[in-house]
Structures are given as C-alpha cells and as structure tokens.
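> coordinates only, sequence not included:
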C-alpha cells in the first residue's frame, strides 16, 4: 500500500518529465493532503511536466480545483477564478484559436479539445472537435505525399496565456479521455539541420525554458535578462492573417497582420509586457519564456526597441537550439493520462495529424494568474 505520493523522474535526454503515483487514500489528485500536494507542486517546478495515469474519469470540477490549487493567487470563488483560458479571444471569429476547443458548460474553465464528433458529453448534445494541423497555420506546408509517408510538424510552440489583460497561468492540466489505441509513428524533419524526430501520432512536445537559457552564450544570457517581451494587442487576432514558420516557433513577416485599426477596441494598459527570462522559485533557475508567434516588440534595458520583424528574428535565434531533438520531450498519450505542465517553465506544441474517422477527446484547464511573472525577473 502506497501511503504517500510517489514521484518517478523519466529517463529522458531532455531532463523533462516525471510520473506520479497517487497515495492509496485517494484516486482524485485534487483531494491530496497538504503534504502530498506540496510534493506534487515541487515536482512540477523541478520536472516541468508531471503525468498522473489512470485519470480517465476525473471530473471537470476536480480538474479545475486541482489546477487552481497550484497558484495561491487564484481564488476559487472570487473574480480571479473566472479568468480562464483565453476568454473572449478564444471564441472571437478572427482568432487563430477559434477552432481549438469548446467549454464544458457546467465548468467553463475546462476546455474540450480533440478530434472528431462526440455525443452527450458533459451536457453537450454533440461536440465536433478539430485537431490543429500545421497546414492551417504554416506558410509552407508539407505535400500530401510527405504527409502520407508519415511526416508531420510542430504546430505552434507556445506558452498558454491570453497575453492581453490577463497574466499567464502558472500551470496547465491536460487530460486524455479518449485516445486512439494504435501507436502510429510520425516524423518531424528539421529543415535547417536535416535531423529527424520520431513521435507517436498526436504527441504533445515540450521544451524547457531553463535549457533554452543555459544554451545561450554568456553574452546572450545577459542580453536576455535585460529584455522585455511586448505582445501585440489581442495577439491571436493580430496574427490571424499571417502564417507561421515551418518549425512553429514564430510567424513569417509579410505585413499580413491586422492593423491596429482592424483589431477590436484595445487599451494600452492591457498590453502585456513580460520579462523574457522568468525565475523558477523552487529551483532558482532562469527560464527563457516567450510566445514567439505573438511577439510584437522586444525592449532592451537600455531603451533599444526591436520592432516586429527584428523581434521575431531575435526570438527565433534564441529559442531554436532548445527544440533540437535531444532537448525536447514528446508525450505519447495513453487513455487516462493527466499531464500537468509548468506553464512558466516550458513551452509546448501540438504535433501530428489524424486520419479520417480517428477520434480523440481531451480536457484542458488553465487559469489566469492573479500575479504577474514580471515579479519573477532578476
């Protein structure tokens, strides 16, 4: 009988990931006692992604309460708890996120993601889901022949955040409820180096912001520590007419973005200006954390400002080494996996595509923090 929470680090070259075994007193991770939850929270900060298997029947209310518990600034019954996901940005007709999910009616902080049609799920008579695929977002897409041969792409490397008005969530929980049982393999080709990475179909890829920072030269580390990332107003609408680079790290600059006049009304005070480097309060490590697709400008401590094109090129230069094959962890989903990832310490990306008739059902929850990571800048 296991009486306390057990953490087993994954043996992976990226250093990312751990498997969690729940204690015998509960099968619901939201009901962990304070000691075991503290162990879980510290493991999240150290391993960046922790996976609890066997959670297929976890209720949306439990997933919400567990997610909120990691961040003391989130109040369950207060106004902060309503600040989930991407709010109105998620549903806006021009947003690049508009097809990415639906809300659970009785627990709207939990989003329903996946592929295919499902009936009578969580109060919804029917729900049609679309797995994000690179062909809908990248400038240059793989040919049908290459896709048929098993090639795929990183869809979009990102941190989960509205990046306008609301502060980035501390963590995200992602639950695999219905997962295809086959283990089809797909390949990601790194076009700049010729390297290849084999992934299980639909795997979620994770890159460590701490690794990204360590891979920088001492000069670039100093530069990064003195850099602020300024995100575009309504960033997911701003970038919607544009297309991404083939590695999913940022956008191709072709002057296709929405103009400021074309955006919904916005306020300067809600534009997010976040440090490029955040500090892990458990490990003390620096993490290079940015959403390269949504960047608008970079501002240096000396007042220098890199505008859109230059800002994208600079972030791509700094971030690219951390997504090399040996540096990333790709989670091959099994039914019932509950993955919890430290949204202030890793970036992640959807991968793969599904064939006609294949279905996948997932629940995702992240809650905007009541604190701003600018306080984590050193």
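Right, received. Where do you want to start? Treat the numbers as computed from the prediction; the structure is a model and nothing was measured.
> contacts and neighbour counts: CA atoms only from here.
OK.
> how close does the residue lying closest to residue 185 once chain neighbours are set aside sit to residue 40?
Sequence neighbours aside, residue 200 is the residue nearest to residue 185 in space, at 4.6 Å (criterion: Cα to Cα, 6 or more residues apart in numbering). Look at residue 200 and residue 40: by Cα to Cα, to the nearest Å, they are 27 Å apart.
> If you count surrounding residues, which of these two has more?
Comparing residue 200 with residue 40 by neighbour count (other Cα atoms under 10 Å), the higher total belongs to residue 40, at 22 against 18.
> my guess is that one is in a strand, correct?
No: remark: residue 40 does not belong to a strand; assigned using DSSP: H, G, I helix; E, B strand; the rest coil, it is helix.
> so where does the nearest residue to residue 328 once chain neighbours are set aside fall, helix or strand?
Computed as Cα to Cα, 6+ apart, the closest residue to residue 328 that is not its neighbour in sequence is residue 207, at 4.8 Å. Residue 207 is part of strand 204-208, with elements assigned from DSSP states H and E.
> Show me what secondary structure element comes after that strand.
Scanning forward in sequence from strand 204-208, with DSSP H and E defining helices and strands, the next element found is helix 209-214.
> list the helices and strands that following helix packs on?
Secondary-structure packing of helix 209-214 (3 or more Cα pairs under 8 Å, 6 or more residues apart in numbering; DSSP states H and E): strand 286-288, strand 346-350.
> how about those in a markdown table, adding distance to residue 177?
Output for the helices and strands packed on helix 209-214, formatted as a markdown table (distance: least, Cα to Cα, whole Å):
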| stretch | distance to residue 177 |
| --- | --- |
| strand 286-288 | 31 |
| strand 346-350 | 17 |
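> I'd like those laid out as CSV, including distance to residue 235 and mean neighbour count.
Supplementary listing: the helices and strands packed on helix 209-214 in CSV, determined by distance: least, Cα to Cα, whole Å; neighbours: other Cα atoms under 10 Å:
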stretch, distance to residue 235, mean neighbour count
strand 286-288, 20, 25
strand 346-350, 17, 24
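> And here is the other one:
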C-alpha cells in the first residue's frame, strides 16, 4: 500500500487540476466516485438526483463497486455505470474506462485512498472535488481548498455539500432506489402476503461486529412477537449471514418465521425489504435500503450515531433506540465484543414495535 501511494503521489506531481471553489465553465460529463459499501452508495442517491435536476443535459457517470452496482442500474439519474472494486489490481482497467468518458468533473463522494484521488486526476478530469479533505496527503491534488469535517449531522448532507462547487445548495436528503416489477416476483411468491398479517424483518448482521445486536436479544424479541401477535418474522441478510439466521430459525421452530437470508439477488433482497411492514436493524446497509423504499424501521444504535446514519426524513416511520458507549476509549469498528449493544433490551424494542404494527 505504501509503495502504491508513494508511486501515485510521485506521478501526480506532474499532473494538475484546475483550482476553484466554483465551476463556471460549461460541463459535458461528470463522474461520481461511490465504490465502497452498499449504504454509502445509497447515501449518494440524493446527489445523483439533485445534480440531474439542476443539470438535466449533463452526462452523469457513476463509478460503483461491482458487488452493489446492480441495485443502481435503473436509477434514472445515472447515464452510465463504471465498475471498480477499489483494489490496486483493478486500478488500470478503471483508469482506462474513465479516460474514455473524458469527465470534466470528478466528485469523490465515497471512495478509498490511496486509489481514489490518483484515479480521478489521471482520468484527465479538469476538476476533482472531495469533502472533507483537510489533513489528507492528497488534498493538494483536489480542486477545492482543504475542508475539515463540520458538526455532526446526517451524512447525506455532507455528500450534498460537494454540489456547492457547481453552484447547487440543497438539503434534499431523501434516499431513492428504483426497482422493477420483476424484482418482486420471487419475493411475492415466497411471502404470499394476504393483507391480514404483518411482516416484520430482522436484519441480524451488520458490516462490523461492533454494530450487531446480540443473537440472544433477537431470540427474545422473536419470542415476544410470536407470543403476542400472528405476525410473520422475516430474517433478511446476505449469504454470509446465513449462519446466524439459520440458527435462530432452527431454535424458534415456527411456521411464522421465514429465513430469507442469502436466497435472493441484491435487487430481490431490496424488494423483500420493500414488502416488509417494519424492519428491525442495526446501522447497516439494509437500514438505508428500507429508508429509500419507505419501509418503516427501528434502528439499533450504540457505537454508531443515529444523527449520522438514521434517516432525517419520514421521521415518523424511522424510529431508533440509542444507547451510550460503555468503553473508553471506544475502539469503534475494531470492537469484537460490543458490550454497549447489550444495553438495548428486547422489551424496549418490543414496546416500540407494538406502536408501529
């Protein structure tokens, strides 16, 4: 990694971008870098939409991660998708693809260094914008002046702020996903919804252990739901999360539990979330999928902050429970035993859930 970074910075010394806080020249093509996790790309959907509303005739290209790109292929605010997994091995292929589209501007919305800035600059873009970039070794190669993080707020506002460099001021944070009828076919066949029962989703997994609720708590909540309602519990998640969902399904042994984790494509998994009456979830990608599809949610937070991650729109249907961190110093994503999440009891979630179903 250090060799790649050193080489990239050496090459960039012979390249330059236009320094400006406001682009006034005509724009033909822009590229948005958003090739990290699922949730972070969903956070950028308002940027795509707001830019298109203000520049309807400018070609918009998104550089996305291959693992999640399919979910955004029907976004009407994106004209073309390029793929890059963020690894050094795919750097040159991504660079050649970028050079073909000849972007006037690259917005680095969420893409990891040391690849992101070199990729943007070497693409030939006239302007490269990134926020925040204060203290970054790559800030000299950005068109904008170095800026630090501001006050804590919904992360989408930070993404939208980059549009100020093309004269757009917006606080329209609503997330969007655009599904098709075919995405729902297998989901509807599994659920067989008749309008009489509620379908409650459990998203047990999270991107890091530090954000996960404890398995026993999920079981306690499931037992409360099964004892007091005729609702169906739907276990959502990726193939990697099948171990925990399968264990819960096996122990509950109820016809009112459906283990759907890992059984659908990414677009179908989003359609499944769209069909739920409520999703209980830690701070992870499916929370933001649900928000984009207007599915009510109960977010579980301790190490993560709901100010940053819980939707700041439709607040009447996007509830959350937040507990304080229990360890000092908090090691955040490196935590392997998330004691702070133990503070969230099944009874507390159940009381909130009853009001929503």
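Perfect, thanks for sending it. A quick note: this is a predicted structure, and the numbers were derived from the prediction, not measured.
> Let me see the TM-score of these two.
Remark: TM-score between the superposed chains equals 0.24 [TM-score structural alignment, normalised by the length of structure 2]; 139 aligned residues with a Cα RMSD of 6.6 Å.
> hang on, the earlier thing: so which of the helices and strands packed on helix 209-214 of structure 1 gets nearest residue 107 of structure 1?
Residue 107 of structure 1 sits nearest to strand 346-350 of all these, at 23.9 Å, using Cα to Cα.
> quick one: that closest one to strand 204-208, angle?
160 degrees (axes from the mean of the first three to the mean of the last three Cα atoms, to 10 degrees).
> list the helices and strands the helix or strand that comes right after strand 346-350 of structure 1 packs on?
Next in sequence after strand 346-350 of structure 1, counting helices and strands by DSSP H and E, comes strand 360-366. Using 3+ Cα pairs under 8 Å, 6+ apart as the contact test, the elements touching strand 360-366 of structure 1 are helix 60-69, strand 107-121, strand 171-178.
> In CSV: those, plus mean neighbour count.
Converted to CSV, these look like this (neighbours: other Cα atoms under 10 Å):
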stretch, mean neighbour count
helix 60-69, 20
strand 107-121, 19
strand 171-178, 24
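> Residue 9 of structure 1 is nearest to which of these?
Nearest to residue 9 of structure 1, of those and by Cα to Cα, is strand 171-178 at 18.3 Å.
> angle of the closest one against strand 360-366?
Using the same axes, to 10 degrees, the direction of strand 171-178 of structure 1 lies 160 degrees away from that of strand 360-366.
> Mind checking what helix or strand follows strand 171-178 of structure 1 in sequence?
Per DSSP H and E, the first helix or strand lying C-terminal to strand 171-178 of structure 1 is strand 185-189.
> Quick check: buried residues in that next one?
186, 187, 188, 189 (16 or more other Cα atoms under 10 Å).
> what about the nearest residue to residue 346 of structure 1 once chain neighbours are set aside, neighbour count?
Spatially, and ignoring its direct neighbours in sequence, residue 346 of structure 1 is nearest to residue 208 (4.6 Å; Cα to Cα, 6+ apart). Neighbour count of residue 208 of structure 1, defined by other Cα under 10 Å: 28.
> Wait, residue 208 of structure 1 touches residue 330, no?
No: applying Cα atoms under 8 Å as the test, residue 208 of structure 1 and residue 330 come out as separate, 11.8 Å apart.
> How much space separates the residue nearest to residue 282 of structure 2 when sequence neighbours are not counted from residue 160 of structure 2?
In space, residue 282 of structure 2 comes closest to residue 300 once its chain neighbours are excluded; the distance is 4.5 Å by Cα to Cα, 6+ apart. Residue 300 of structure 2 sits 25 Å away from residue 160 of structure 2, going by Cα to Cα.
> what do you get for residue 297 of structure 2?
In terms of Cα to Cα, residue 297 of structure 2 sits 24 Å off from residue 160 of structure 2.
> Likewise for residue 185 of structure 2?
Taken as Cα to Cα, the spacing of residue 185 of structure 2 relative to residue 160 of structure 2 amounts to 34 Å.
> neighbour-wise, which of the two wins?
With other Cα under 10 Å as the criterion, residue 185 of structure 2 and residue 160 differ in neighbour count, and residue 160 comes out ahead with 25 against 13.
> Verify the stated contact: that one with residue 49.
No: with contact defined as Cα under 8 Å, residue 160 of structure 2 does not count as touching residue 49 (10.3 Å).
> related to what we said a few turns ago, of the helices and strands packed on helix 209-214 of structure 1, which is nearest residue 19 of structure 1?
Taking Cα to Cα as the criterion, strand 346-350 is the member of these that comes nearest to residue 19 of structure 1, at 16.8 Å.
> a strand runs through the residue nearest to residue 282 of structure 2, doesn't it?
Yes: secondary structure of residue 300 of structure 2, determined by three-state DSSP: located in a strand.
> neighbours around it, how many?
Applying other Cα under 10 Å, I find that residue 300 of structure 2 has 27 neighbouring residues.
> do the same with residue 216 of structure 2
By the other Cα under 10 Å criterion, the neighbourhood of residue 216 of structure 2 contains 12 residues.
> helices and strands around the helix or strand hosting it, which ones?
When secondary structure is defined by DSSP H and E, residue 216 of structure 2 falls within helix 215-228. Contact analysis of helix 215-228 of structure 2 by 3+ Cα pairs under 8 Å, 6+ apart lists helix 242-252, helix 346-356 as its packing neighbours.
> What is the first one packed up against?
Which is helix 242-252 of structure 2. The criterion is 3+ Cα pairs under 8 Å, 6+ apart, and the helices and strands that helix 242-252 of structure 2 contacts are helix 215-228, strand 257-259.
> Buried deepest among the ones you listed, which one?
With neighbours taken as mean count of other Cα atoms under 10 Å, those reach their highest mean count in strand 257-259, at a mean of 20.
> Residues touching that one, excluding its own?
The set of residues external to strand 257-259 of structure 2 that reach it, using Cα atoms under 8 Å, 6 or more residues apart in numbering, is 232, 233, 234, 235, 236, 245, 246, 249.
> Quick check: of those residues, which has the highest neighbour count?
Comparing the contacts of strand 257-259 of structure 2 by number of neighbours (other Cα under 10 Å), residue 236 comes first, having 28 neighbours.
> correct me, but that one touches residue 187?
No: Residue 236 of structure 2 is beyond contact range of residue 187, at 11.8 Å (criterion: Cα under 8 Å).
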